[in-house]
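J.: quick one: sequence and predicted model below, then my questions.
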Amino acid sequence: MSIMSGFCQISPAGLCVYSNEQTSSITGYSSEEMLGMGWVKAIHPEDRHRVVAKWKKCNANRDTLGTSFRLLRKDGEVVWVIGQIAPFLAEDHRVLGYIATLSDVTGRKKAEKALQLSAERFSKAFNASPSMMAIYRLADDRFVDANNSLLEAAGYSRAEFVGRTVTDLPFWVEEKTRNSITGLLQGKEAVHNLEGRFLTKTGEVRIGLVSAEVIELNSEPCMFVAINDITEQKRAEAAIEVERRRLFTVLHNLPANIALVEQDYSVRFANNYFCESFGESSGKYCYEALYGRKTPCEACRIDKIFQERVSCKWEQVHNGRPYQLYGYPIHDIDGTPLALTMSIDISELKQLKEEMLRLDRLNLIGEMAAGIGHEIRNPMTTVRGFLQFLGAKKACAGYKDFFDLMIEELDRANAIITEYLSLAKNKNIELKEQNLNFIVKSLFPIIQADAMLADKYVALVLGDIPALPLDEKEIRQLILNLARNGLEAMVPGGTLTIRTYNDADKVVLEVQDKGQGIAPDALKKLGTPFFTTKDKGTGLGLAVCYSIATRHKAKIEVKTDSGGSIFVVQFQRKSPVAPQMN
């Protein structure tokens, strides 16, 4: 008998007549206090009836009673014991007394209770979890349990699922998923968030993140599998990706330089227009892709977009061309904060504004010219007439040289007024179908004579161009003004080239000189009335050319460098007449 067990002898009447020290240790009563005590008194009231009933039954059959019950110690503490009571019989089977043993199993009972509570908690958590969970034995791959979430998602009843093996139940779409789990766990590793596809009872394929670990259940190694269904998440991601691609398709085809820039200035996306303008830029820093810089641009507003989450607008110059930039704060589908930047080349817009400003000035001066030009000419004509009259008189013959000089200056003033009147916006013009080449050829002798006097040359390069609605007098004046400006810009020996050709829907007239080019400051003021770089110029020649071009709905562009200048006049071709349908 183990010394850890209590031992006592009980009389036929149920009173203790002997107990050892271990009994005292278990009950809290000394051996003296135990003498004469009824053994039933120490049993916990809630267990007393059950134990006494069992004892009576065993006693009637002269059997040994063995059971566990709670015992009340002297200090009121409750302990669990396993008690055995065996009758001590005489030869005639009379009961002479009883021998009882007690073993304290409180620690084991607490462990069992804790284990039971743990099992209950696991069971509740297992079945209440929104994640799909299942357990199968590794020995035969047979499912021993599945929670409600898995059964509902897969469409099986518990009877249809539990008890079947992994192989005969069509659950994993790919065998490699199950093999991957088994292979990892054989290496004593847990599996976390392995993406796999599984089948429902109806054959629907769903996607889950699978985690698995080997556990021991009823002393058997089992596989615990948890699955988070991410099917809807995957569908949402796919739908977002479709929208993202659609957005990128739209961005790719917009006629503006568009880029998505991260907070560190790296380009996450650049559209086709951007790449055509600046080259492939994805993965580069924006300042590197655009300007070849190693540091961000001083005027950049991207920092402000990220820090203040506001849209911005600014201007920058690239390769001498101005760009209007717009920046907007956005988030990519992965949550990354981005700046959507859009840059537009505004060179033509600025030129157009300058052209509109110049035309406004021309119109203002034209209106003034129309209003006062005739009023000035009338008295000038009268003065000129009297000067001629006096110059013819013998009495004034000594002043004839002075009269001739005054008449010459009046004629020069009249010529300036004539040019001045040419600026009038509402000047009447007479348009007739004629070929620009014909007008150029008719002027060639005059231009060539001017060139020969200055030891310069003129070359004609005339293309096959269609007729245009032109006012011959005005076009002659435009060509003469441009040609004479070109000749005056060259040193002796230079060649002036007059060229005509077709360019898409336009007929182009070019007048090219071999001078020293036009200074940038002067280039901005070209066509402004009374602006001139010549010592004796009036500043009206080019202004008249621009007015004539405007009345013909033509456009003048200037190309210049140190090798000379080209004045390009673009006339719009007549739209072809659509064929009549019968």
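T.: Looks like it arrived, so ask away.
J.: could you use CA atoms for every contact and neighbour count after this?
T.: Noted.
J.: show me what contacts residue 212?
T.: 181, 190, 191, 192, 223, 224, 225, 226 (C-alpha atoms under 8 Å, 6 or more residues apart in numbering).
J.: what's around the fifth one, how many residues?
T.: Right, the one you point to is residue 223. Neighbour count of residue 223, defined by other C-alpha atoms under 10 Å: 25.
J.: quick one: it and residue 215 touch, right?
T.: Yes: if you go by C-alpha atoms under 8 Å, residue 223 and residue 215 touch, sitting 6.2 Å apart.
J.: report the secondary structure element holding residue 96.
T.: Using DSSP states H and E, residue 96 maps to strand 95-104.
J.: if I pick residue 225, what's in contact with it?
T.: Here residue 225 is in contact with 133, 134, 135, 210, 211, 212, 213 (C-alpha under 8 Å, 6+ apart).
J.: reformat these as TSV; add distance to residue 272.
T.: Output for these, formatted as TSV (distance: C-alpha to C-alpha, whole Å):
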residue	distance to residue 272
133	49
134	51
135	54
210	41
211	44
212	47
213	50
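J.: export these as a markdown table, with columns for secondary structure.
T.: Shown next, in a markdown table, are the contacts of residue 225 (DSSP: H, G, I helix; E, B strand; the rest coil):
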| residue | secondary structure |
| --- | --- |
| 133 | strand |
| 134 | strand |
| 135 | strand |
| 210 | strand |
| 211 | strand |
| 212 | strand |
| 213 | strand |
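J.: check it against this one:
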Amino acid sequence: MDQASLLRSFELEFRVAKNPALFESLLHRIFTLSSEIISITTFEEGLCLYANDAFFEVVGFRREDIIGRTFDLWANPSDRKELVLMLKERGTVRNFESDFLDEAGNIHHALLNLQCVEILGVQCILTVARDITKDRVQMKESLHIELLDDLRQALKSLPNLVFRLEKDENGMLVYTLSEGKIAEAMGLTTEAIYGRTVPELFPPEIYAVAEPHIRRALNGEHTEFEIEVGGVVLHKLMSPYYENDRIKGVVGAAIDITEKRKLETLLQRSEMSSVLGQLAAGAAHEIRNPLTAIKGFVQLAGELFDRSGNAKGREYIDMAMAELSRVNGLVTEMLWLRKPKEIRYEPVSVPKLLQEMVPLLHVEANIKSIQVLLHMEDVPDIMAKSDLLKQVVLNLCKNGIEAMNEGGSLHLSSWSAGGKVFVGIRDTGPGIPAELQGQLFTPFLTTKPTGNGLGLFICKQIVQDMNGDIQIESSPQGTAATLSFPAAPA
């Protein structure tokens, strides 16, 4: 049959004779080829007149269970009532979302398009639906991933630390989350430590502090504590982490309180210095008056011993005068604590100042065969008071000389870096006992039999008044004091 004959025959059967077999074949193939779910039900009773193959594939029922029967697959029965009312008003409903149940009771989410049609004089509903369950799941998963990513980015931007520890399949408590600026600065982000335990990441002394609080959190308690990690003081909070109403781990947060602790320490030192200054000034004034009288009487007694030729008495007088001079020196240093600090500073050349001090140091150093060595760079001037800075350097050098045995060496150096000028005083003595190294600037703390314990304390006060800093490091190979000052403006 040629194409023209085929066209005439099709029009005759389809349009004129309205061949029912041809209609049924075409409609069945159209509906079957469609991936959408198609059904025709009576308007009032909901009797199913037709459903395509896609319908049965999705709902799981057999054809004989559906066709010619009234069925209700609605997960929410009120949806059908709402649709019937809408169809009565409009005749058509588009993009209506609803849930329906399959034979196994699983919920599917569908997008419905419905239209009123009349079949053999009976009002029916033609429903074309698309199962969007997978689309919805994918959308939820995508949204979940997006929310997780947003949450992770938010946590990373926090100035603090947020972490979570969970039990793995072996019951070990491991990190599954660690974010925030603190985590980033310390190299403890989730990427870096995921799946690792606290003992793996931190030394025993840190774990010993944290472990009791971790145990408390695992027991359902909320706890907080302070801990120092890598020079950073953290205030940590820990709480139990629940999953299905069971404790599965620990969640926590931490804030950096390093600066706060420094400020508190400075405030305490400032208050202590103020109180100490007031006590020292009062005590010094009370001591100086009788001290002057005692010194005068001792000198007078010395003259009497000289006249009588009593050599032993003279020896005792010299010893008494030496002790009185030491007491007077202590009183002078105590009074310095109450001196006004409104001092005008001027540019000072550190190399020049050190060179001027060498002759003063040689006198005492030569007695013990100690070498005084200079290592100086050309550095910028600093804003300081020359005589006060000399007092500091001289005190530190004297400490070093006194600490060394014969044949040692005292190294004085100067250098600059990062806009600061540094002065170094290093000796080759036996070092400071480890238990005292954290208390070096405490007033009246001394290891010298004849020391008063105010030297380093006053040195630090002088240096800080000049906007500088002083650090002391010690080992069995010797002690090094480092002064640092801002470079004077060019």
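T.: On my side now, so go ahead. All of these numbers come straight from a predicted model, not from anything done at the bench.
J.: would you pull the TM-score for this pair?
T.: With the length set by TM-score structural alignment, normalised by the length of the second structure, the two chains reach a TM-score of 0.63; 382 aligned residues with a C-alpha RMSD of 4.5 Å.
J.: coming back round to it: tell me which two in the contacts of residue 212 of the first structure are the farthest apart.
T.: Across the contacts of residue 212 of the first structure, the longest distance by C-alpha to C-alpha is 13.5 Å; it joins 192 and 223.
J.: measure the residue most central in space within the first structure to residue 252 of the first structure for me?
T.: The centre of the first structure sits closest to residue 332, judged by C-alpha atoms, centre = their mean, with a distance of 4.3 Å. Shown here: residue 332 of the first structure relative to residue 252 of the first structure, a distance of 16 Å by C-alpha to C-alpha, to the nearest Å.
J.: before we move on, what about residue 116 of the first structure?
T.: On the measure of C-alpha to C-alpha, residue 116 of the first structure and residue 252 of the first structure end up 65 Å apart.
J.: the more surrounded of these two?
T.: Under the neighbour definition other C-alpha under 10 Å, residue 116 of the first structure and residue 252 were set side by side, and residue 252 has more, 20 against 12.
J.: residues in contact with that one?
T.: 258, 270, 271, 272, 273.
J.: for the first structure, longest helix please?
T.: Looking across the first structure with DSSP state H, the single longest helix is helix 347-391.
J.: that helix vs the second structure, average offset?
T.: Following superposition, helix 347-391 of the first structure is found to deviate from the second structure by 4.2 Å on average (mean C-alpha distance after the TM-score superposition for the first structure).
J.: tell me the angle the helix or strand that that helix is followed by makes with helix 347-391.
T.: Next helix or strand after helix 347-391 of the first structure toward the C-terminus (DSSP H and E): helix 400-421. Relative orientation of helix 400-421 of the first structure versus helix 347-391 (axes from the mean of the first three to the mean of the last three C-alpha atoms, to 10 degrees): 150 degrees.
J.: can you show me the helices along the stretch 151-300 of the second structure?
T.: 181-185, 190-193, 198-201, 204-218, 258-308 (DSSP state H, counting those that start in this stretch).
J.: most tightly surrounded among the ones you listed?
T.: Each of the helices of the stretch 151-300 of the second structure was scored by mean neighbour count; the highest is helix 181-185, a mean of 18, by mean count of other C-alpha atoms under 10 Å.
J.: touching that one from outside, list them.
T.: So helix 181-185 of the second structure is in contact with 156, 157, 158, 159, 160, 161, 189, 255, 256, going by C-alpha under 8 Å, 6+ apart.
J.: just stretch 229-247 of the second structure next, same as before
T.: Residues contacting stretch 229-247 of the second structure (C-alpha under 8 Å, 6+ apart): 164, 166, 186, 206, 213-214, 217-228, 248-258, 261.
J.: buried set for it?
T.: 233, 234, 235, 236, 237, 238, 239, 240, 241, 247 (16 or more other C-alpha atoms under 10 Å).
J.: nearest to residue 137 of the second structure, of those?
T.: Set against residue 137 of the second structure, the nearest of these by C-alpha to C-alpha is residue 241 (27.3 Å).
J.: measure the closest one to residue 215 of the second structure for me?
T.: Distance from residue 241 of the second structure to residue 215 of the second structure, by C-alpha to C-alpha: 12 Å.
J.: and for residue 107 of the second structure?
T.: 43 Å.
J.: swap in residue 323 of the second structure?
T.: Distance check for residue 323 of the second structure against residue 215 of the second structure: by C-alpha to C-alpha, it reads 60 Å.
J.: any idea whether residue 479 of the first structure is helix, strand or coil?
T.: helix.
J.: which residue lines up with it in the second structure?
T.: By TM-score structural alignment, residue 479 of the first structure lines up with residue 393 in the second structure.
J.: in contact with that match, which residues?
T.: Listed by C-alpha under 8 Å, 6+ apart, the contact set of residue 393 of the second structure reads residue 425.
J.: from the contacts of residue 212 of the first structure, list just the buried residues.
T.: Buried subset of these (neighbour count, 16+ other C-alpha under 10 Å): 181, 191, 223, 224, 225, 226.
J.: sitting in helices, which of these do you find?
T.: residue 181.
J.: between the buried ones among the contacts of residue 212 of the first structure, which is nearest residue 451 of the first structure?
T.: Nearest to residue 451 of the first structure out of those is residue 191 (C-alpha to C-alpha; 92.3 Å).
J.: that closest one reaches residue 181, doesn't it?
T.: Yes: at 6.6 Å, residue 191 of the first structure and residue 181 qualify as touching, with contact defined as C-alpha under 8 Å.
J.: residue 282 of the first structure touches residue 271, doesn't it?
T.: No: Residue 282 of the first structure is not in contact with residue 271 according to C-alpha under 8 Å; the separation is 9.5 Å.
J.: who has more neighbours, the two?
T.: Comparing residue 282 of the first structure with residue 271 by other C-alpha under 10 Å, the one with more neighbours is residue 271, at 23 against 18.
J.: find the nearest non-adjacent residue to the more buried one, please.
T.: residue 252 (4.3 Å; C-alpha to C-alpha, 6 or more residues apart in numbering).
J.: where's the one you found, which helix or strand?
T.: Here residue 252 of the first structure is assigned to helix 231-253, by DSSP H and E.
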